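**Student:** Need a 3D model of the sequence below.
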Amino acid sequence: MKILIIRRDNIGDLILTTPLIASLAEKFNVKIDVLVNTYNQSVLENNPHIGRIHIYSKLHHRKHGQSALSVIMRRIKTYIDIRFARYDVAIIAREGFTKRQLHWAKISGAKRTIAFGNDASGSITDAIGKTQDKRHIVELLADLAKPLGAYSEPGPLELYVSEDELTSIAQKIAAPQDIPVYGLQISARKPLQQWQAEKFVELAHRISQREKCHFLLFWSPGSADNKEHPGDDEKAQRIMSACKDISITPVATKNLRELMAAMTLCDQILTSDGGALHIAAGVGVPVVAMFGNSDAWFWGPWGVPHETLEAPDRNVNLLSVDAVDERFIQLRRRVLAAE
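**Tutor:** Here you go, the predicted structure:
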């Protein structure tokens, strides 16, 4: 059984697909090939269930100095590699297929194509109808194994950080070993998911006054005015300037692997919905997650102890420090009670 999973979406989307990948690999005792993007492929490194990784490069994601021609040539190579791999099954691992995903399934020449969709194309041999039930996306994706007779209850998200990566980031950060380490992840792509810098500052001071602890500050690197890859360097600097009186380390991660490794050092993490949320859950860290214009029941933390806050008017800016602090305390108590 040769299986190709098509998941050309965001970082969090790919992480949320890892339970499906694991269940198929274990059921058929094979490694699963995947089609992913250049910017999310690194989350699959060291995953024992992954076979070949086919890379799709988007022109607007090419690196500095990389020509458009080189991106197009790499894309052609991916076409050829997928076509000649001779897959038995192509799975569009998405809550609803698009023409682009279907295009790649056709290129694969797979005998069977599995996807969600009530009005599925004739090219999809195994269409799974959508339901109105409120189910987490991980539970939904697990249904894609049903046409193969391989359904199982989904396990945790799977991210694999090597000992070398852990050692390297631990030496770089040098966080205290004898007190709790709390992560504050301050970035979110959508404006309605962004909590204000001054609220992170107030929360950090409240927690540090309540107990002896250390904070790691995470953010998307780059300046806010970078049109291609806007970041939160300025927001992080404002927070650090206002937190000189508490124990806190800024963690300027250069890539996803460093972020994964650094988050494993935390006892608990606060973040808005987004890729970083699923990275935290993927490395097994309890999470307090803030939701604005996204649904917690569908995108919430999977497989780890967590608390979720759904903001008034679907705007994280409207969440109070009191509300977030209360959930932070509740989660910490629950985790300690379970140890």
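
**Student:** contacts and neighbour counts: CA atoms only from here.
**Tutor:** Noted.

**Student:** At which residues are the helices of the stretch 151-300 of the chain located?
**Tutor:** 163-173, 197-210, 233-242, 256-263, 275-282, 296-299 (DSSP state H, counting those that start in this stretch).

**Student:** Okay, buried residues for the last one please.
**Tutor:** By that I understand helix 296-299. 296, 299 (16 or more other Cα atoms under 10 Å).

**Student:** Show me what the helix or strand following it is packed against.
**Tutor:** Downstream of helix 296-299, the next assigned helix or strand under DSSP states H and E is strand 306-310. Applying 3 or more Cα pairs under 8 Å, 6 or more residues apart in numbering; DSSP states H and E, one finds that strand 306-310 contacts strand 287-291, helix 321-338.

**Student:** Could you also give me the structure for this second sequence? I'd like to compare it with the first:
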Amino acid sequence: MMENRQSFLIIRRDNIGDLVLTTPMLEAIRKRYPEAYIAVLVNSYNAPAIAGNPFVDDVFSYTKGKHAAGASILHAHWQRLKLIWRLRQCRFDFVILPNGGFAARALSFARLLKPRRIVGFVSGEAPSGLSLPIAHAGGEHLHETEDICRLLAPLDVTEPIPGLTVVADKALAARISAGFPATFTQASGPVVALHLSARKEKQRWPVERFAELAHRLHAAYGVRFLVFWSPGDENNPFHPGDDGKAARLLIEIADLPVAPVRTEALAELIAGLSLADHAVLSDGGAMHLAAGLGKPLVCFFGNSPAYRWHPWGVPYRLLQKPSEDVGDISVDEACQAYGELVAAIALAEDTGPEN
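**Tutor:** Predicted structure coming up:
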């Protein structure tokens, strides 16, 4: 049995959703080792997704070279070397690599920190430096969170896996809501977040279907809407956005109580999503952020495996067609899914512990 006073570094430097799906691991470690020092190493792009996490003592971040430009690339590399030196002085008891399989680059980075032990996945023989190897699940149909939490077994963490944790900046949320039009704030009814953007082409739902869905949900449930999208020009070859798509939708639903939420930064997306009651969106980082905020979801899946990436820890209805193309999901199916979600939430409230 290990002592409670331990130090842990969890390295998760990849996409936003991947980092959010790692937050149950942080809570599980904190519950098992309440006096431990727990730190997370992330990149500057996904860092806001972990900001304010109550189970973490420190968040270290750095800027990837591809996110820097010109002379700032040299500065980014210099800052990274300084960070490595700082983390090396911590002499962590455990560095954990919660990647979806063996991660050679993450292991190489962890070795530089000289921790006492490194925990990570292997596909075969354990490489040098990986002192606590865990066989990767491979063909087992595990959710990403279930899979990476298997790395906790050597740490004597055996409790059920918690939900996700994402913390919104309340002051930022207040500033965003202060800009909502009177047609939205003076109306009543549940608030549904509609997020238009998706990185993969097969996960993009057409604007006209969002518009029809909004009209039908408003007629049936009195719903109000927050419209989110990735800002920018869709023809930008480096960072395409959906300003044009959002403008078309806002025109089509101008007769409804709606507020646009144009999010230039990740912290703004998190704060904006925190103002919604439910969300309708495609699989991706925004979906996992909404789940981390505790929002019930209707989610559209294209060619991503739903068993691996479905929302974790919140009520949801998932739609995925045999074609694995979100464009084949009908408005009727989305309306039915939302109705089922609302009914399930009401039933759970009626049959709660107090009854």
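
**Student:** Work out the TM-score between the chains.
**Tutor:** For this chain pair, the superposition-based TM-score is 0.95 by TM-score structural alignment, normalised by the length of the first structure; 338 aligned residues with a Cα RMSD of 1.7 Å.

**Student:** what's the most buried one of the helices and strands packed on strand 306-310 of the first structure?
**Tutor:** Highest mean neighbour count among those (mean count of other Cα atoms under 10 Å): strand 287-291, with a mean of 26.

**Student:** residues in the second structure aligned with that one?
**Tutor:** Aligned using TM-score structural alignment, strand 287-291 of the first structure spans residues 297-301 in the second structure.

**Student:** Repeat that for stretch 7-27 of the first structure.
**Tutor:** Stretch 7-27 of the first structure corresponds to residues 12-32 in the second structure, going by TM-score structural alignment.

**Student:** Tell me the counterpart of residue 208 of the second structure in the first structure.
**Tutor:** Residue 208 of the second structure maps onto residue 198 in the first structure, with residues paired by TM-score structural alignment.

**Student:** so that match touches residue 240, yeah?
**Tutor:** No: the pair residue 198 of the first structure and residue 240 does not pass the contact test of Cα atoms under 8 Å, sitting 10.8 Å apart.

**Student:** which of those two has more neighbours?
**Tutor:** Neighbours were counted for residue 198 of the first structure and for residue 240 using other Cα atoms under 10 Å; residue 240 has more, 18 against 14.

**Student:** surely the more buried one meets residue 250?
**Tutor:** Yes: if you go by Cα under 8 Å, residue 240 of the first structure and residue 250 touch, sitting 7.4 Å apart.

**Student:** Show me what the helix or strand encompassing residue 119 of the second structure is packed up against.
**Tutor:** Residue 119 of the second structure belongs to strand 117-122 when elements are defined using DSSP H and E. Contact analysis of strand 117-122 of the second structure by 3+ Cα pairs under 8 Å, 6+ apart lists strand 94-97, strand 132-135 as its packing neighbours.

**Student:** Burial-wise, tell me which of those comes out on top.
**Tutor:** Across these, averaging neighbours per residue (mean count of other Cα under 10 Å) puts strand 94-97 on top, at a mean of 24.

**Student:** Give the aligned range of it in the first structure.
**Tutor:** Using TM-score structural alignment, strand 94-97 of the second structure pairs with 89-92 in the first structure.

**Student:** Just give me how far the matching stretch sits from the chain centre.
**Tutor:** 21 Å (Cα atoms, centre = their mean, to the nearest Å).

**Student:** Equivalent analysis for stretch 22-29 of the second structure, please.
**Tutor:** Centre to centre, stretch against its chain (Cα atoms, centre = their mean), the figure for stretch 22-29 of the second structure is 14 Å.

**Student:** do the same with stretch 139-149 of the second structure
**Tutor:** 16 Å.

**Student:** Can you give me the buried ones in that stretch?
**Tutor:** Within stretch 139-149 of the second structure, the residues that count as buried by 16+ other Cα under 10 Å are 143-149.

**Student:** before we move on, the earlier item: indicate which one of the helices of the stretch 151-300 of the first structure is closest to residue 129 of the first structure.
**Tutor:** Nearest to residue 129 of the first structure among those is helix 296-299; the distance by Cα to Cα comes to 17.3 Å.

**Student:** distance from the closest one to the second structure after superposition?
**Tutor:** Comparing helix 296-299 of the first structure with its match in the second structure after superposition yields a mean distance of 0.9 Å (mean Cα distance after the TM-score superposition for the first structure).

**Student:** Tell me how many other residues surround whatever residue of the first structure lines up with residue 319 of the second structure.
**Tutor:** Under the alignment by TM-score structural alignment, residue 319 of the second structure pairs with residue 309 in the first structure. Neighbourhood size, residue 309 of the first structure [other Cα under 10 Å]: 18.

**Student:** if I look at residue 309 of the first structure, how far off is residue 114 of the first structure?
**Tutor:** Using Cα to Cα, to the nearest Å, residue 309 of the first structure is found at 34 Å from residue 114 of the first structure.

**Student:** residues making contact with stretch 34-52 of the first structure?
**Tutor:** With contact meaning Cα atoms under 8 Å, 6 or more residues apart in numbering, stretch 34-52 of the first structure is reached by 4-11, 14-15, 21-22, 25-26, 30-33, 53-58, 61, 158-162, 256-257.

**Student:** Also stretch 204-222 of the first structure?
**Tutor:** Here stretch 204-222 of the first structure makes contact (Cα under 8 Å, 6+ apart) with 175-176, 179-187, 229-233, 236, 243, 246-254, 266.

**Student:** Distance from that stretch to the middle of the chain?
**Tutor:** That offset, for stretch 204-222 of the first structure, works out to 22 Å (Cα atoms, centre = their mean).

**Student:** Likewise for stretch 56-67 of the second structure?
**Tutor:** The answer for stretch 56-67 of the second structure is 16 Å, by Cα atoms, centre = their mean.

**Student:** now swap in stretch 193-208 of the first structure and tell me
**Tutor:** For stretch 193-208 of the first structure - counting by Cα atoms, centre = their mean - the centre lies 23 Å from the chain centre.

**Student:** again, but for stretch 70-78 of the second structure
**Tutor:** 28 Å.

**Student:** Kindly report the same for stretch 142-156 of the first structure.
**Tutor:** For stretch 142-156 of the first structure - counting by Cα atoms, centre = their mean - the centre lies 20 Å from the chain centre.
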